[in-house]
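Asker: Pasting the sequence and the predicted coordinates here, then a few questions.
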Amino acid sequence: MVSILDDARHRELAGRLEEVRGRIAAACRAADRAEDEVALVVVSKFFGADDVARLVDLGVRDLGENREQEATAKWERWPALLAAEGRAVPADVRLHFVGQLQSKKDGHVARVARVVQSVDRAKIVDRLAAAAQREGRVLGVCVQADLREGLGVAVDPEEDVRGGVGRGDLLALADRVAQAEGLELRGVMTVAPRSVDPAEAFGLLARWHEELLAAHPGATWRSAGMSGDLEQAVAAGATHVRVGSAILGSRPALG
């Protein structure tokens, strides 16, 4: 039986990961930034725990998930898969929850995630804080920004599922996170609207983030950019990019 850490899929992921890391390095050089200023969060949505184990073996330490049930299942399985291969399970692997969080699922997320990047409602702040306290943990939080109003973009119902708050609510929500026991405000996150030049979108996020930093200097994370627009995000000062398909491939067919 071929090991999952020495099979064709492992080699495929290694090559794709090298390509994306090369893109990040080139974008940093173009923006006159140090490469270590940008963290890669690999989003394994719809891919299995075996791929998570492969990614961790390849040195990935920041992994993202969009759905609570999927995140919980993978985080219960991948350490055992790695251990079965005789590999140590790193203690510094972090799960970033990056999808829309349902209020009834916050307890599960607080148990497995170290960071929730997609907080956009006061109710979620309060419930996450309560869950983190029950678990005896401190959970990192990014407030998700919805840039459409600031960019003058018409509302697209398909993008409403992405969530986020506008400029008028961003600072108030950040204040609520900063004051909540069990939570630590890390910064901001966004997804660029499909109909807008990503460079323009990420430039607007940078301005909103600077306003937030004036009130919360420690909230330095700026999570922006995915497979198709990470270069523009790095140029606009992103500290984290969230990449899925460029590393894992096209979304597998759901049975």
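Answerer: The structure has been received and is ready for your questions. These numbers were taken from a predicted model, which means no experiment stands behind them. Numbering: from 1, shown residues only.

Asker: make it CA atoms for all contacts and neighbour counts henceforth
Answerer: Will do.

Asker: next helix or strand past the helix or strand hosting G22?
Answerer: Element membership for G22 (DSSP states H and E) is helix 8-30. Scanning forward in sequence from helix 8-30 by DSSP H and E, the next helix or strand is strand 39-43.

Asker: Off-centre distance for that next one?
Answerer: From the chain centre to the centre of strand 39-43 is a distance of 7 Å (Cα atoms, centre = their mean, to the nearest Å).

Asker: Tell me which helix or strand comes right after that strand.
Answerer: helix 49-57.

Asker: Can you show me the strands along the stretch 101-250 of the chain?
Answerer: 115-119, 139-145, 183-190, 221-223, 240-243 (DSSP state E, counting those that start in this stretch).

Asker: pretty sure R61 contacts H96?
Answerer: No - assessed by Cα atoms under 8 Å, R61 is found out of contact with H96, at 10.4 Å.

Asker: Now do the helix holding G22: everything it contacts.
Answerer: Helix 8-30 is contacted by residues 4, 34-35, 38, 51, 54-55, 58, 230-231, 234-235, 246-248 when judged by Cα atoms under 8 Å, 6 or more residues apart in numbering.

Asker: Please compare the first structure with the one that follows:
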Amino acid sequence: MTSLSDNLHTVQTRIATACVACDRHPDSVKLLAVSKTFSADDVRAVATCGQRDFGENYIQEGVDKIVALRADPHVPALVWHCIGPIQSNKTKLVAEHFDWVHTIDRLKIAQRLNDQRPVHLPPLQVCLQVNIDGGGTKSGVAPADVLTLALDVAKLPRLSLRGLMTIPDPADGFEAQVAVHNKARALFDEMKVVLNLPQFDTLSMGMTSDLEAAIHAGSTMVRVGTAIFGGRTYSV
């Protein structure tokens, strides 16, 4: 059985290899370790190997880990990303505990996060989730509407608009994966020009199965869970 440290190293190697293949520097892509359903002990083990950014889909589960690990003097400071859907009754928890949010797709949630972000914390770093391939059952703002949302979010003082996040449906083969990720990259590039925000620098796309294609298309942050922590068991 491979260890978590071996898994992490394998993913880091995949990222570096993918970057070299498309003439990018490996440091241009950040690895976000997705720790949903795994324990604080698992996160601690990966953190001791040097990983600092962790993503959580389930808010209360994530908050429990954040609180436990921040109280542990043996765990270095970690950066916590909320990468799951956010309901209105959970915005306060997110605003108080997380450093990043990747899943803003409507102004109401952004406004609540802004209003509930504690004044002693730095602005919440946020990405807008875009339904880039038009999946009918997926979250995310339509590509045609994302600029309007971005302009509104950029006005909120307790949020810092960092970029876009996508979760396209699985595509068959590398070229098909690259094609859908290229749509997100083109949208990101267009918005960067219009918004003219120096901090608008993050394109969060790519997971275990398609991180190479996402990097080829220009991803700056890949969200990897299974390849690091292993397969997940969900309670019924």
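Answerer: Sure thing, it's come through. What you see is a predicted model; the values in this text were computed from it and never measured.

Asker: Quick check: TM-score for this pair?
Answerer: The TM-score (TM-score structural alignment, normalised by the length of the second structure) is 0.92; 231 aligned residues with a Cα RMSD of 1.7 Å.

Asker: circling back: pull out the buried positions in the helix holding G22 of the first structure.
Answerer: The neighbour-count check on helix 8-30 of the first structure (16 or more other Cα atoms under 10 Å) flags H10, L13, A14, R16, L17, V20, R21, I24, A25, A26, A27, C28 as buried.

Asker: picking up where we left off before, let me have the strands of the stretch 101-250 of the first structure in a markdown table, extended by mean neighbour count and distance to G203 of the first structure.
Answerer: Putting those into a markdown table (neighbours: other Cα atoms under 10 Å; distance: least, Cα to Cα, whole Å) gives the following:
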| stretch | mean neighbour count | distance to G203 of the first structure |
| --- | --- | --- |
| strand 115-119 | 27 | 19 |
| strand 139-145 | 25 | 13 |
| strand 183-190 | 25 | 11 |
| strand 221-223 | 26 | 11 |
| strand 240-243 | 23 | 15 |
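
Asker: Output the ones you listed in a markdown table, with distance to A84 of the first structure appended to each entry.
Answerer: What follows is these, written out as a markdown table (distance: least, Cα to Cα, whole Å):
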| stretch | distance to A84 of the first structure |
| --- | --- |
| strand 115-119 | 27 |
| strand 139-145 | 29 |
| strand 183-190 | 34 |
| strand 221-223 | 34 |
| strand 240-243 | 27 |
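
Asker: To V109 of the first structure, which of those strands lies closest?
Answerer: V109 of the first structure lies closest, by Cα to Cα, to one member of the strands of the stretch 101-250 of the first structure: strand 115-119, at 8.2 Å.

Asker: picking up where we left off before, what's the farthest-apart pair in the contacts of helix 8-30 of the first structure?
Answerer: The distance between the two most remote of the contacts of helix 8-30 of the first structure (Cα to Cα) is 36.0 Å, for I4 and A235.

Asker: Please list all residues in contact with the alignment partner in the second structure of A201 of the first structure.
Answerer: Under the alignment (TM-score structural alignment), A201 of the first structure pairs with V180 of the second structure. Applying Cα under 8 Å, 6+ apart to V180 of the second structure gives the contacts I132, D133, P168.

Asker: So which of those sit within helices?
Answerer: Using DSSP state H, no member of those falls within helices.
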